[in-house]
Each structure stands twice: as C-alpha cells, then as structure tokens.
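> Requesting a structural model of the entry that follows:
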Amino acid sequence: MKTTTSKRAHIRNLTNKLSSILCDEYILLTKTKSVDANLQYIDFQDKYLFFSAQSSEIDIIIQHIEKRVHASGHYADAMLKAFLKVTRFNKKRKKINDRTGYLNELLVDHENLIAILKNNTPLLETTSKDSKTDDFVTTLTESHEKMAWFLRSYLK
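The predicted model follows:
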C-alpha cells in the first residue's frame, strides 16, 4: 500500500509534535531528578520516594513517546542540544534555590506541559485520524495532571 504525499506530511507533522513533547519530557525528567538530588528536608525519605516515583513515571512516558515516534517511521533527535533548542520550558534556574522554589518551578513546568498537550490535541487528532493517538495524548495529560496535583499538595 502506497503512502500518499498528504498522508506522509500528516505523519511528519505528528512526529514533529510528538518529538517536541518528547524534548519537554526529557527536560522535565532532568529537573525532577535535580530536585530529588539537591534538596534536603526533615521528611527526606518521603520526598525521595515521591520524586523517584515521579522520575520513573516521566521516564515511562518518554519511552512511550519514543515508541510512538519510531512506529511512525521517524526518529527523534535525542541530543541535549536539540532538546534545549526545542523545549518550551524555562532553561534557567530561578533565583530562589529552596524547596518551595524548586517545587514551584516543577509545578509550572507540569502545568505548561498540560496546556501544550491540551492545545495540541485537536491538531494531533486531525493529523493522526485515529483514536489511539487521541487516547495516548489524553493519557499523557492525565499523568501530568496527577503529578501536578501531588506537587501542589506539597506546596500547601
């Protein structure tokens, strides 16, 4: 079965969107691991387990996105230089290097990613024309909403 030029353009557009989301996920993973490694607190064990769980969840998300990109016949540019060029997250650390500053920064990044996913959902639906991609993006959004909810609870 031949792939039409229009279909290839749709697949390429979908792959570009997913690759961009992948870059944001990698940056978010790095920031989450940084918080885990750099903060000391009274309830260290609980927070360590919390951030380890969030890091693991983001790592799984990354693997799923990579599989979706590869399944389309394309490859994501998995170089840090490319990530920094494409990511929509703040690349500079806030001036406040304390627990609240780190947690707020992570929360803002999750909220930005949720907004990006929700804003791209109609485009991804149109591009993919399949329910699998719709479900995939919805699952990603729900995962980040849950992680943001937990971060908010730590900030109270």
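> C-alpha from now on. contacts and neighbour counts both.
OK.
> Okay, buried residues for the host helix or strand of Arg68 please.
Following DSSP states H and E, one finds Arg68 within helix 44-71. Going by neighbour count (16 or more other Cα atoms under 10 Å), the buried part of helix 44-71 is 47-48, 50-52, 54-55, 57-59, 61-62, 65-66, 68-69.
> Let's see this one next, to set against the first:
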Amino acid sequence: MEAKIGIKQEHLAAVAQSLSKILADEFVLYTKTRKAHWNVVGIDFLAKHKFFEEQYGQLEQIVDDVAERIRSLGHYAPASLKEYLELTHLSEQSREKNNSAGFIKELLADHESILIHLRENINNYVTALHDAGTSDYITGLMETHEKMAWMLRAHLE
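Sure, this is the predicted structure:
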C-alpha cells in the first residue's frame, strides 16, 4: 500500500534509494566490526573484544532503524549481501595482522567516510525531496557516528 504522508511518491522513492545505500554502508560496517570482535588478537584482546562488541551492538540497532525508516516511507529495504555489496561505498578488507590498532584504523576510516557521505546529502532531504523527517533522522545518525568515531580515535592517541 502506498504511503500517503505528504511527500510526493517520486521523492519517497529517491529517499528510499538514498537510505538503501546508507543501510548497505551500515551493514558492511557492522560486519567489519563483528570481524574485529571475533578476530582481534594481542595483549589488549579482552578489552578490545568487549569494545568491538559494544560498537557492533550500536551498529546492529542502526541497521534495523535505517531499514525501518525505509519501510515507513512505503518502500522495501534491501536485505541481501549481494544488494549490500552493490550499494555500499565501503570496501571489504582482508587483514594480514589482526591487531587492535589495525582494526581500529580501518573502522575509523569507515565511520568517517559514512559521516562525510551523510553530511554531503543531509540538506538534499529537506530542500529537494521535502522530507524533513529523514533529514532529522540523518542528523541523529551523524551524531551517533561522530561519537563512535571519537571512541575509536581515542584508542589511537
């Protein structure tokens, strides 16, 4: 059934497509953070194992929230690995060493990349697509990623 929420259908479709790309980025970052949690080694193993668990827990909630935002706009959320890999702008990476600093640098770069992407597109939701709700949602998402990035960055100082 079509969502009749005061936004033109073509705008809803554009917002859903944009959110689908964000969902793909979030899912790839979630998976990479899980990988860090499972595979980190070193003297700081336990602390980083728990730290990465906390981070992937936050990302798991973000993934669910973005998908539900897409659904609330009357569209279906992508939900396959193939779709995510086609939509994401992040890359999968294989590591030779599974130390905490390497994982943290890689995850930090992904958070920062997502932040730049969100920041570059936030005004478009309001001005071109007339969706203040999604713009507000993206603002909150940026704040979450800023804090997560800060937590990662603090481990590198």
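> Drop the TM-score for these two in here.
Remark: TM-score between the superposed chains equals 0.89 [TM-score structural alignment, normalised by the length of structure 1]; 154 aligned residues with a Cα RMSD of 2.1 Å.
> Show me which of the buried residues of helix 44-71 of structure 1 is closest to Asn13 of structure 1.
Ranked by distance to Asn13 of structure 1 (Cα to Cα), those are led by Val69 at 10.9 Å.
> Next up, the contacts around the residue nearest to the closest one when sequence neighbours are not counted.
Leaving aside its sequence neighbours, Val69 of structure 1 sits nearest to Thr15 (Cα to Cα, 6 or more residues apart in numbering; 5.6 Å). Thr15 of structure 1 sits next to Val69, Ser72, His74 when contact means Cα atoms under 8 Å, 6 or more residues apart in numbering.
> quick one: the helices in structure 2?
Using DSSP state H, the helices found in structure 2 span residues 9-39, 45-72, 81-87, 100-127, 132-154.
> circling back: tell me the one of the contacts of Thr15 of structure 1 nearest Lys146 of structure 1?
Val69 (24.2 Å).
> Isn't the closest one up against Ala76?
Yes - the pair Val69 of structure 1 / Ala76 is scored as a contact, 6.8 Å apart, by Cα atoms under 8 Å.
> what do the two both touch?
In contact with both Val69 of structure 1 and Ala76: Ser19, using Cα under 8 Å, 6+ apart.
> Trace Leu113 of structure 1 over to structure 2, please.
Leu113 of structure 1 maps onto Ile114 in structure 2, with residues paired by TM-score structural alignment.
> In contact with that match, which residues are there?
By Cα under 8 Å, 6+ apart, Ile114 of structure 2 lies in contact with Ile22, Asp25, His145.
> The helix holding Arg68 of structure 1 vs structure 2, average distance?
Taken against structure 2, helix 44-71 of structure 1 registers an average deviation of 1.1 Å after superposition, with mean Cα distance after the TM-score superposition for structure 1.
> re the thing from before, distance of the match of Leu113 of structure 1 relative to Thr31 of structure 2?
15 Å (Cα to Cα, to the nearest Å).
> Which one of the contacts of Ile114 of structure 2 is nearest to Glu86 of structure 2?
Asp25 (10.3 Å).
> what residue of structure 1 matches up with the closest one?
Using TM-score structural alignment, Asp25 of structure 2 lines up with Asp24 in structure 1.
> In contact with its match, which residues?
Asp24 of structure 1 neighbours (Cα under 8 Å, 6+ apart): Phe83, Val86, Thr87, Arg88, Phe89, Leu113.
> are any of those residues buried, and which?
Phe83, Thr87, Arg88, Phe89, Leu113.
> Apart from its neighbours in sequence, what residue is nearest the first one?
Spatially, and ignoring its direct neighbours in sequence, Phe83 of structure 1 is nearest to Cys23 (4.8 Å; Cα to Cα, 6+ apart).
> Next, the contact list for the one you found, please.
Ala82, Phe83, Leu84, Val86, Thr87 are the contacts of Cys23 of structure 1 under Cα under 8 Å, 6+ apart.
> Could you report the neighbour count for the nearest residue to the fourth one once chain neighbours are set aside?
Using Cα to Cα, 6+ apart and skipping the chain neighbours, the partner closest in space to Val86 of structure 1 is Ser20 (6.2 Å). The burial metric for Ser20 of structure 1, expressed as a neighbour count using other Cα atoms under 10 Å, is 19.
> same thing with Leu73 of structure 2?
Leu73 of structure 2: 20 neighbours (other Cα under 10 Å).
> Good, wrapping up.
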